[in-house]
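In: need a structure here:
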Amino acid sequence: MEKEQAKFRILVFPYLAYSHVYPYFELSKKLSNRNFHIYFCSSAINLESIKKTLQESPEDSSIELVELHVPPSPQLPPDLHSTKNLPPDMTLTLVQAFQMSSSSFSVIFNNLKPDLVIYDFFQPWVPKLAASQGIPSVYFATSGAAPFSYFHHLYTHGSISTFPFQEIYLLDHEKVDLKAPVKLEIKDADQDFGFGVFKLSSEIVLIKGCKGFDGKYMDHLSVLCQKEIVPTGLLVHDSKENIEENSDILQWLSRKERFSTLFICFGSEHFLSKDQIHEISKGLELCNVNFIWVVKFSVSVEDKRVTLEEALPRGFLERVNGRGIVVEGWVPQAKILSNPNTGAFASHCGWSSVTESLYYSVPVIAMPHRYDQPINARLVVEAGVGVEVVKGQDGLFTGEEMSKAIGIVFAERSGEEMRIKARKLSEKIKEEEEQEVDEVAKKILRLCLKNK
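Out: Coordinates of the predicted model:
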C-alpha cells in the first residue's frame, strides 16, 4: 500500500500520428514498471489499438487510457483521428483538428491533476497549461537526434552552412518542405509552435534514441536548445496483433535461406504513386532476390478502391511467384525483421522503422521521401549499416537504381560487412536500453519531487 501511495501520476499526451502514439505508449509501459501511474491520452481510434495491446500485457496495469475529444467534421470523421489510414492531403486538417481539442485536454488535465505531463511537438499549449498550475512538463521527441539537431540548427542560426556534421545534408528537392509555411496555416499557432516546445520543457528533453548511436547529435541539440537531452532508448514495439492472420507469411519466410529475403515497407503514413510501384516492381525483377513487399494505398472517401492487381504491372505476381509475396495492409514487421532469414529492409526511413531495423541488426536499403527521412537515411549510411537508393533530380526512384542498392546489400562481401556492423550496433543498443530508461525515470522522479 505504501508503494502505491508513493506513485507519481504522469499524464502522457502524444500527437495523434501512429508513429508518435506507439513510442509514447512504449515509454509509458517502461515508466509504469518503474513505480509511476500513467494516464495515456489520445483519440478514440488510437486507444482502440492500445486497448488490445494492454489486454495482451496485464502487467501494464498502471496505465489508464483517457479519451481525448477531437471535434469531428464531415472532412475528418472519428475514424480518421489518426494518421494510420489518413490520406496525405488531410494531414494539415488533422493537425488543425488536434489544436481544436485543447479545451478537451484542459478538462482532462484539471480533472486528473497529474504530477507531471509528457507532451509532443504540436501542442505548446500543454506545457503552458501545466506551468499555469505549477506542474512540470517534459517534451518527448519521437524523431531522432540527427534531424532535430539539423533542423534546430537551421531554426537557431538561419543557415545550415555551420552545421558541424557535413555527412548529414539535404538535397535540393528535399529542401522544399523547409519553405512550407505550415505554422502560419495552423489555427492558434503562436511563436512557440514548433521548436518553442523545447524552450517550454522543464529542464530536460526526452528523445527516442541511444547515446551509442546518435549521441553526438544529442550533444549538439542540447547546446542549441539549452536543455539536457535524455535518451529513452529505441522503444521498439513488438505487437502480437494479427500475427495469426499473417502466419502464412512467417511460415513462408521460415522456409527461405538465412539472410536471403528483402523486406519492403514504407510505413503507415507514406503511400506510393502507381509509377513508383511500377519502378519498385522493376527493381525487384532485376535483382532476383526473395522479398516480402507491403503495399499501402491512399484512398479518399470518393475514390474507387484500387486492387493489388490493378496497381502492379501486368503479370508481375506470376513472374515472381515463389520468391516474392506482395501484401496489402498490415504485417508483423518486428517478427519479420527479427527472423534470421531477413537480409535487408527497404524502408522510407521513418525513425520507428530505422530503429526497429537497427534493433534487430538488419541492414537498411534507404528510400526516403520527406521530412526527417532523408537525414535518417544518411545517418544509416554514415554508420555503415545501409545504403541509400540514388534518386533522380525529380526526387523519384528508378527500378535500376533500386536494383543496384539491393545488389550491394545482398552481395556476399559488402552484405556481410554491413551485417557485422549492424549486429555490433544492435548489441550496443540493447546493452544501453534499460540503463537509459532508468535514467529517464530518475530525471522525471526528480522533477516530481521538486514540485512537492
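
In: CA only for contacts and neighbour counts going forward, please
Out: Fine.

In: What number of residues are in the vicinity of residue 322?
Out: 11 (other CA atoms under 10 Å).

In: Is it in a helix, a strand, or coil?
Out: coil (DSSP: H, G, I helix; E, B strand; the rest coil).

In: Now do it against residue 288, distance only.
Out: 11 Å (CA to CA, to the nearest Å).

In: Equivalent analysis for residue 73, please.
Out: In terms of CA to CA, residue 73 sits 47 Å off from residue 288.

In: cool, residue 219 as well?
Out: 43 Å.

In: give me the element residue 140 is part of.
Out: strand 137-141 (DSSP states H and E).

In: What of residue 66?
Out: strand 63-67.

In: picking up where we left off before, can you name every helix or strand that the strand holding residue 140 contacts?
Out: Where contact means 3 or more CA pairs under 8 Å, 6 or more residues apart in numbering; DSSP states H and E, strand 137-141 is packed against strand 116-119, helix 125-132, helix 196-200, strand 204-207.

In: Skip ahead from that strand and say which helix or strand is next.
Out: helix 145-157.

In: Name the residues that touch the helix or strand following that following helix?
Out: Proceeding N to C from helix 145-157, the next assigned helix or strand is helix 182-185, under DSSP H and E. Helix 182-185 is contacted from outside by 189, 193, 194, using CA atoms under 8 Å, 6 or more residues apart in numbering.

In: Here is the second sequence; please produce its structure so I can put it next to the first one:
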Amino acid sequence: MEATADAADVLEVVIFPWLAFGHMLSFLELSKRLAARGHAVAFVSTPRNIARLPPVPPRLSPRLRFVALPLPRVDGLPDGAESTADVPPEKIDLVKKAMDGLEAPLTAFLADAVAAGRRPDWIVHDFCHHWVPPIATGHGVPCAVFTTVYAAFQAFLGPRSANVEHPRAATEDFAVAPRWIPFPSTIAYRRRSEAEWIAGSFRANASGVSDMDRVWQLLELCRLAIYRSCDEIEPGMFALLTDLFQQPAIPAGILLPPVIADDDGDRAEALRWLDDQPPKSVIYVALGSEAPLTPGVLHELALGLELAGVRFLWALRRPSGMFSAANDAVTGELLPAGFEERTRGRGLVRTGWMPQMAALAHGATGAFLTHCGWGSTIESFASGHPLVMLPFVLDQPLVARAMAERGVGVEVARDEGDGSFDRDGVAAAVRRVMVDEEGKALASNAMKLREVLTDHGRQETYIDDLVERLRRYRGCC
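Out: Predicted structure coming up:
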C-alpha cells in the first residue's frame, strides 16, 4: 500500500529495535509500512547494524532515514560486536549492557530533534529499552513498545501485579498455565530445561537488570503495546493483554517481508541447487541466529537428516568468530566427519546469510525444520509448509506447542528433563512430515493457514488501524 498522508496527519516516528537481527528486521518492516503511508520514520541503531540491513525501496527513502548511534565499549564484549549475531549466547547480556549505554546519545538525538522543530510524535522501541520512556517523557514524546515475539508469550509472563499476587519461584511453576489466563490454555513450558531458562529471565544478569524488570518497567510507562501478530493466529489474545497490562494491545499484523532472491555468492548457489530438485522434495533447515547450538546438537541434527534419507537444504549459522572463514572450513569443523560426502547430491549445507523467504517459496521446498522463532514461523506461513519443530528458548517452545495444536507441524522428540534429542528423533520427525501419510494432513493444514494469513487486504487493515491509534494518542505522555 502506498499513500501520502495530509501534512497535518503526518506522524514523526522514531523506531528503536533491540540489537538482534530478527528484531531489527521486524522493526524495519513496520518502518517501511509507516513510510509507505506518508509518515516520517527515523530508524535508530548502531553503525554496523545499519550497514548490514537490507536496502530500503528507493520510493521510501525520502521518508525513512537511518540514525546511527555509536555503541559504547563494554568489558568482555569483542571489538566490533554490535548485535547478538556477533557474540556467543553467553555474552548476549553484555550486548544489553552496551545498549544501555546508548541512553546519552539518544537523549542528545531527541534534544536536537526538538530544538530543530521536529519533535517526534512517538518512539516505538523494543522489550529491553526500560530507560527510554523516562527520556522520552522529558521531551514530551509518548512511547509504544513493539513486541516481536509470540503475543501469548507476553500473556504467559504476565504483569508485575499478577506475578506478585501469584508468585512463581520454582521451575515447576512455569510448567503450567498461569492463573491469570482466564480460559483453558496449554500455554506452559513442558520441559525442565525450558522452565529453568524462563525462570532465569526473572533474575538479574550481566547487564545488571533482569529481562523481566526491563519488560515490566517499560510496559508500566508506555502508552501503547504493539504486537507482530493478528487475531487470525491468536484469537482473543489482544483483549486479554489489554486487560492484563491495562494498556491498549494493538496487533500490527504479521508483517511478512517481501521475497527477494539475492544473486550473490552462496545464496545464489543454494537457490540454483533447489532448481535441480523435484517439487516438494526438500526440507529447508534453519535454526535462527540465537539458538544455543553446541557441537553435540549440530552432530545429532546432521546425523538425523542423514538417517531420514530426504533431500535437505541447511542454512547453518556460522558461529561467532568465524565470519571470514570459508564455507568449507566452517562446515568441516561443525559437522560429523564424512557427513557432506555421504549426503552429497541430496543435501546442501551453506553458512552465511541465506535468503530464507526465497528458499521457503521455492517449488522444490516441501517442509521447514525450524527452531520456531516467531519471525521464522511467520515466514513459514507465507509458504504454507508443514513444520518440523526444534525449539530452544524464549517463546519458541510455546510457539511449537501452538503450531502442533493447529496441526501444522510436529516436534522432535526430546528428553523431558534436559531437553536433549538424538538423531533417531530428528529422523522420525522429518519422515513424519516429509514421507509418511501424516505429512499430507499437515501440509493441507499449513496451506489453509497460509490462505488466511496472506490476505493482503486484511493485513494492511491492521497497519491502518495502528496508524489511527498512533494519531489518536499522540501527545499523550
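
In: hang on, the earlier thing: so between residue 73 and residue 288 of the first structure, which is more surrounded?
Out: Under the criterion of other CA under 10 Å, the comparison of residue 73 of the first structure against residue 288 puts residue 288 first, with 14 against 9.

In: Give me the distance between the two termini of stretch 72-92 of the second structure.
Out: Span of stretch 72-92 of the second structure from end to end, CA to CA: 15 Å.

In: actually stretch 331-344 of the second structure, sorry about that
Out: End residues of stretch 331-344 of the second structure are separated by 13 Å (CA to CA).

In: Pull the contacting residues for the counterpart of residue 335 of the first structure in the second structure.
Out: Aligned counterpart of residue 335 of the first structure in the second structure: residue 358 (TM-score structural alignment). Going by CA under 8 Å, 6+ apart, residue 358 of the second structure touches 259, 260, 261, 271.

In: Which SSE is immediately downstream of whichever helix or strand residue 358 of the second structure is part of?
Out: Using DSSP H and E, residue 358 of the second structure maps to helix 356-361. Remark: after helix 356-361 of the second structure, the chain's next helix or strand is strand 365-370, criterion DSSP H and E.

In: got the contact list for the helix or strand following that next one?
Out: Downstream of strand 365-370 of the second structure, the first helix or strand assigned by DSSP H and E is helix 374-383. Residues outside helix 374-383 of the second structure that contact it (CA under 8 Å, 6+ apart) are 22, 26, 148-150, 254, 256-257, 288, 357, 360-361, 368, 370, 395-396, 399, 446-447, 449-450, 453-454.

In: Strands along the first structure, start to end?
Out: 8-13, 36-42, 63-67, 116-119, 137-141, 204-207, 228-231, 261-265, 290-295, 324-328, 342-347, 364-366, 386-388 (DSSP state E).

In: Mind giving me the packing neighbours of the last one?
Out: Put plainly, it is strand 386-388 of the first structure. Partner elements for strand 386-388 of the first structure (3+ CA pairs under 8 Å, 6+ apart): strand 364-366, helix 373-382, helix 399-410.

In: on that earlier part again, how close does the helix holding residue 358 of the second structure sit to the first structure?
Out: Superposed on the first structure, helix 356-361 of the second structure shows a mean distance to its aligned partners of 0.6 Å (mean CA distance after the TM-score superposition for the first structure).

In: how far off strand 143-147 does the biggest helix by length in the second structure point, in degrees?
Out: Secondary structure of the second structure read by DSSP state H shows that its longest helix is helix 456-473. Per axes from the mean of the first three to the mean of the last three CA atoms, to 10 degrees, the angle that helix 456-473 of the second structure makes with strand 143-147 is 150 degrees.

In: mind giving me TSV with the helices and strands packed on strand 137-141 of the first structure and columns for distance to residue 80 of the first structure and mean neighbour count?
Out: Converted to TSV, those look like this (distance: least, CA to CA, whole Å; neighbours: other CA atoms under 10 Å):
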stretch	distance to residue 80 of the first structure	mean neighbour count
strand 116-119	21	24
helix 125-132	23	18
helix 196-200	25	21
strand 204-207	27	23
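
In: Now distance to residue 393 of the first structure too, for these, in TSV please.
Out: Shown next, in TSV, are those (distance: least, CA to CA, whole Å):
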stretch	distance to residue 393 of the first structure
strand 116-119	38
helix 125-132	40
helix 196-200	34
strand 204-207	33
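
In: which stretch among the ones you listed comes nearest residue 12 of the first structure?
Out: strand 116-119 (4.8 Å; CA to CA).

In: The closest one maps to which residues in the second structure?
Out: Going by TM-score structural alignment: strand 116-119 of the first structure matches residues 122-125.

In: What is the burial count for the equivalent of residue 193 of the first structure over in the second structure?
Out: Matched by TM-score structural alignment, residue 193 of the first structure corresponds to residue 214 in the second structure. Residues near residue 214 of the second structure, counting by other CA under 10 Å, number 16.

In: Pull up the gap between residue 214 of the second structure and residue 30 of the second structure, please.
Out: From residue 214 of the second structure to residue 30 of the second structure the distance is 22 Å (CA to CA).

In: can you check residue 447 of the second structure too?
Out: 25 Å.

In: So these two - more neighbours on which side?
Out: Just comparing residue 447 of the second structure and residue 30: by other CA under 10 Å the higher neighbour count belongs to residue 30, 23 against 19.

In: nearest spatial neighbour of the more buried one, skipping sequence neighbours?
Out: residue 255 (6.9 Å; CA to CA, 6 or more residues apart in numbering).

In: number of nearby residues for that neighbour?
Out: So residue 255 of the second structure, with other CA under 10 Å, has 25 neighbours.

In: Identify the residue of the first structure aligned to it.
Out: With TM-score structural alignment as the criterion, residue 255 of the second structure pairs with residue 235.

In: doesn't residue 208 make contact with that match?
Out: Yes - counting by CA atoms under 8 Å, residue 235 of the first structure does reach residue 208; the two are 7.3 Å apart.

In: Find residues that contact each of those two.
Out: Counting by CA under 8 Å, 6+ apart, the residues touching both residue 235 of the first structure and residue 208 are residue 23.

In: Touching stretch 393-406 of the second structure from outside, list them.
Out: Residues contacting stretch 393-406 of the second structure (CA under 8 Å, 6+ apart): 149-150, 153, 186-189, 194, 197-198, 291, 371-374, 389-391, 409-411, 445.
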